[in-house]
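[1] Mind folding the following:
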Amino acid sequence: MTIGIMGTKIGMTQIFDNNGLAIPVTIIKTGPCFVTQKKTVEKDGYDAIQIGYKIVKPNKLNKPLIGHITKSGTHTLKYLKEYKINHSDSSPDLGDLISVDQLNIGQYVNITGNSIGKGFGSTRKRHNFNFGPMTHGSKNHRAPGSIGAGTTPGRVIPNKRMPGRLGNQRTTIKNLEIIDINTDDNLLIIKGAVPGKRGNLLSIQASKK
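    Alright, predicted model coming up:
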């Protein structure tokens, strides 16, 4: 697979190998995707392929997006993503189908998606800070403590580890092995966990491993 493919996380389960060992796996509904745009060095300054995923009704998209996708002669697609390619690669043509058939069992892939959002987190949960004293009348159990640096410089240093939003970040997990492929239902079975909750949009690219 010279470019990437998009999919949706179905959930996690476990399967058993020939030795009876349980293997945790993630099931991903992958593709089918369609090539909606080709970018070249001459026209755009770089080589890339834009693909679309998840066929929807036209009334779910705005008119500029419908006009853009119509040029490729494909279905109306909800999600678009661009993948850079080398000029020497044999890239697919406009409107071509990209399916799970391009992947192989035993191949390693990198999967990118948004991690699960956990809301506002404390310094203990977000940065693994320690508890404060739990006895002798201490009232500083979970508080972050002093954050200043004294009279000089008299301000909080940038990038100070503080409470704040936890999770919901773009995350990539590399070198995940493909355990099995179901071409009839476009399902991809990956060993291990991938970012996000059920229904999360994922981007899958071949690993260099």
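
[2] Please make it C-alpha for all contacts and neighbour counts, starting now.
    OK.

[3] Okay, buried residues for the longest helix that the chain contains please.
    Ordering each helix of the chain by length in residues (DSSP state H) puts helix 63-70 first. Using 16 or more other C-alpha atoms under 10 Å as the test for burial, helix 63-70 gives Ile66, Ile69.

[4] same question, stretch 24-35
    The neighbour-count criterion (16+ other C-alpha under 10 Å) identifies Val25, Thr26, Ile27, Ile28, Lys29, Thr30, Gly31, Pro32, Cys33, Phe34, Val35 as the buried residues of stretch 24-35.

[5] Now show me the structure for the sequence below, then we'll compare the two:
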Amino acid sequence: MSGLIGKKIGMTSIFDENGKNIPCTVIQAGPCVVTQVRTEEVDGYSAIQLGFDDKSDKNTTKALQGHFAKAGTTSKKKVVEFSFDEELNLGDTVGVDLFVEGEFVDVSGISKGKGFQGVVKRHGFAGVGQATHGQHNRLRAPGSIGAASYPARVFKGMRMAGRMGGDKVKVENLRVLKVVADKNLIVVKGCVPGAKNSYLTIEK
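    Alright, predicted model coming up:
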């Protein structure tokens, strides 16, 4: 799948031709530079590595500086591999014109970290019964987590409280509502994972 690396700008809403208010996300998609070309002969598979968002050489290792210099570009903060059908060479630039209005894309990103959360927020538990008949501070409790002397343990995978968020999430089939080529922006219907200014991978 071909695609681009992008950055989440934020959410807004626009009106369609019927006057319906549609929630949407604005994404800065590219421009991305081809920093490496993978081939079947050398790497065993074919892919295109794209780099996005400049960073200073002071914060880049010497090895990566040489890697980017070979492509004739500045150091990049984010690199991702894609499979492109068309032929691309080192140093080529891929822009937001890769997408057209009306098509559907898949967007991947790292979801917002929410810290240590209980079972109600993390797994949608309903709590243990109502607040009557002696039920004290049980409204958000997980309830029983196992049996008695058999199996005498808690099964792996039991849904409990714990760290929530910070996972890689892919949202599929988001419609591209608008492409703003001169500002490298695309507007997709709905929401995408991650906080503002977090990196995204947009695939078509």
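
[6] I'd say Arg16 of structure 1 and Ile23 touch.
    To be clear, residue 16 of structure 1 is Phe; Arg isn't right here. Yes. Taking C-alpha atoms under 8 Å as the definition, Phe16 of structure 1 is a contact partner of Ile23 at 6.0 Å.

[7] Looking at the two, which one has more neighbours?
    Set Phe16 of structure 1 next to Ile23 and count neighbours by other C-alpha atoms under 10 Å: Ile23 wins out with 14 against 10.

[8] Surely the more buried one is in a strand?
    Yes. Counting by DSSP: H, G, I helix; E, B strand; the rest coil, Ile23 of structure 1 is part of a strand.

[9] and it, what does it touch?
    Neighbouring residues of Ile23 of structure 1 by C-alpha atoms under 8 Å, 6 or more residues apart in numbering: Gln14, Ile15, Phe16, Asp17, Lys191, Gly192.

[10] measure it to Thr13 of structure 1 for me?
    Plainly put, Ile23 of structure 1 is 9 Å away from Thr13 of structure 1 if you go by C-alpha to C-alpha, to the nearest Å.

[11] For structure 2, just list every one of the helices.
    Remark: helices assigned in structure 2 by DSSP H are 40-43, 62-70, 119-123.

[12] so which of those comes closest to Glu103 of structure 2?
    With C-alpha to C-alpha as the criterion, Glu103 of structure 2 lies closest to helix 40-43 of the helices of structure 2, at 30.2 Å.

[13] what's the closest one in contact with?
    Against helix 40-43 of structure 2 from outside (C-alpha under 8 Å, 6+ apart): Ser46.

[14] how about 10 Å then?
    Val37, Ser46, Ala47 (C-alpha atoms under 10 Å, 6 or more residues apart in numbering).

[15] contacting residues around the spatially closest residue to Glu172 of structure 2 that is not a sequence neighbour?
    Spatial nearest neighbour of Glu172 of structure 2, excluding adjacent residues (C-alpha to C-alpha, 6 or more residues apart in numbering): Asp106 at 4.3 Å. Counting by C-alpha under 10 Å, 6+ apart, Asp106 of structure 2 makes contact with 1, 3, 170-175, 192, 201-204.

[16] one more time with 6 Å
    Going by C-alpha atoms under 6 Å, 6 or more residues apart in numbering, Asp106 of structure 2 touches Val171, Glu172, Asn173, Ile202, Glu203.

[17] One more: Asn140 of structure 1?
    The contact partners of Asn140 of structure 1, taken as C-alpha under 6 Å, 6+ apart, are Gly132.

[18] How much space separates it from Gly150 of structure 1?
    To Gly150 of structure 1, Asn140 of structure 1 is 20 Å away according to C-alpha to C-alpha.

[19] What of Tyr53 of structure 1?
    Counting by C-alpha to C-alpha - Tyr53 of structure 1 and Gly150 of structure 1 are separated by 54 Å.
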